[in-house]
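# make a model of this:
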Amino acid sequence: MAMNFFSNTKTLVPIDFSEYSKRAVETAMQVTSNANIFLLHVVDPAQLYGFDDNGGYELGGGMGETMGAKQGAAELEKQHRDAALKAMQGLFGDEKHHGIVFAVVISDPPHGIAQFATENKVGLIVLPSHGRTGAKRLSIGSVAERVVRLSHCPVLVLRE
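Predicted coordinates:
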């Protein structure tokens, strides 16, 4: 009987709510126990505040422009954190996914993923080679490649 090297390893799955990232969660569940899995959504501040309209899970990019400076920024970040956590719980809150930990950070995706992995002593990152907007957004050479370069641990990049 073969032993799985990662069976007791903390595993991080960055999620952008695409079908690709949902499949990455299923792959992580095959590699380790649910109790060792972190699902992380990274809210990109450039998109959050309307500086970049390209991808991400957004509730209305540019909302930062209509709110007061610091109070508005804190409220906007809280709204996006809460919405992302609620969306993860909606998708992965069933018995099959019991034990998985949900997290949200505000950062550019590659750095946010690598930093979360380091801070939480993650031993494996599982992510798709394509994300929410397909090959253009998360192709090798973009976010996935940058995560590979920045991470202290092994990164499993899943092909379509």
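
# from here on, just use CA atoms for contacts and neighbour counts.
OK.

# list the residues that contact His111.
By C-alpha atoms under 8 Å, 6 or more residues apart in numbering, the contact set of His111 is 147, 150.

# show me the contact partners of the longest helix seen in the chain.
Assignment by DSSP state H gives helix 69-92 as the longest helix of the chain. Helix 69-92 is contacted from outside by 41, 43, 48, 57-59, 63-64, 67, 98, 102-106, using C-alpha under 8 Å, 6+ apart.

# which among the residues you listed end up buried?
Neighbour counting by 16 or more other C-alpha atoms under 10 Å classes 41, 43, 48, 57-58, 63-64, 102-106 among the contacts of helix 69-92 as buried.

# in helices, which of the contacts of helix 69-92 appear?
Taking DSSP H as the definition of helices, the contacts of helix 69-92 contribute 48, 63-64.

# now the other sequence, so there's something to compare against:
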Amino acid sequence: MNFRKILIAVDSEPIAARAADVGAALARALGAEVGLIHVIEFPLGYAEASGVPASELTARSKQVGHQLLADFRQRVSAQPGVLDFLEVGRPGVEIVKAAAEWPADVIVIGSHGRGGVGRTLLGSVAEHVMRRAPCPVLVVRANADARRNPE
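Take a look at the predicted model:
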């Protein structure tokens, strides 16, 4: 199997930086193209509860998302042709959709490796992606120090 297009899911969690590093190293080793995806998710009713119009909230979130992608693009800058995907929706769904449409040969995603109740955000996203992805998924877990010293 040739991994020519590597899609790396990123967010503001520290594990995303580790996933980006692993994905970039894999891309360098294989001479692969990199796509970075960040998904903006708004909990149901968030705009109304915050008192900020949904359009303004979306615009602000997209600005933050573009900056986050720019930071990660710089982190993996040794790679030629880094693409950005900024989506609004449910992270797992949007990552799988982008992987199918690009199309990615492999997805790299970080996971805290928490089980049970602790597996609520990125853990459940990684699980959704693993179950529904159109390609192999490489799940990068937090390193041992991060597991011993959670924030």
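
# Arg81 of the first structure maps to what in the second structure?
Matched across to the second structure, Arg81 of the first structure falls on Lys62, judged by TM-score structural alignment.

# burial of its match, as a residue count?
Residues lying near Lys62 of the second structure (other C-alpha atoms under 10 Å) number 18.

# so how far is Glu87 of the second structure from it?
9 Å (C-alpha to C-alpha, to the nearest Å).

# could you work out the most separated pair of the contacts of helix 69-92 of the first structure?
Maximum pairwise distance among these (C-alpha to C-alpha): 37.2 Å, between Met67 and His98.

# how many residues are close by the residue nearest to Thr9 of the first structure when sequence neighbours are not counted?
Counting by C-alpha to C-alpha, 6 or more residues apart in numbering, Thr9 of the first structure lies nearest to Gly123, which is 5.6 Å off, once chain neighbours are set aside. Gly123 of the first structure has 19 neighbours, counted by other C-alpha under 10 Å.

# show me what contacts Gly123 of the first structure?
The contact partners of Gly123 of the first structure, taken as C-alpha under 8 Å, 6+ apart, are 9-11, 117, 153-154.

# map Asp108 of the first structure across to the second structure for me.
For Asp108 of the first structure, the aligned position in the second structure is Arg90, judged by TM-score structural alignment.

# surely its match and Pro43 touch.
No. At 9.4 Å, Arg90 of the second structure does not count as touching Pro43 under the criterion of C-alpha atoms under 8 Å.

# comparing these two, which residue is more hemmed in?
Taking other C-alpha under 10 Å, Arg90 of the second structure and Pro43 do not tie; Arg90 has more neighbours (14 against 9).

# how near is the closest residue to the more buried one other than its chain neighbours to Leu30 of the second structure?
Using C-alpha to C-alpha, 6+ apart and skipping residues adjacent in sequence, the residue nearest Arg90 of the second structure is Glu41, 5.8 Å away. Glu41 of the second structure sits 32 Å away from Leu30 of the second structure, taking C-alpha to C-alpha as the criterion.
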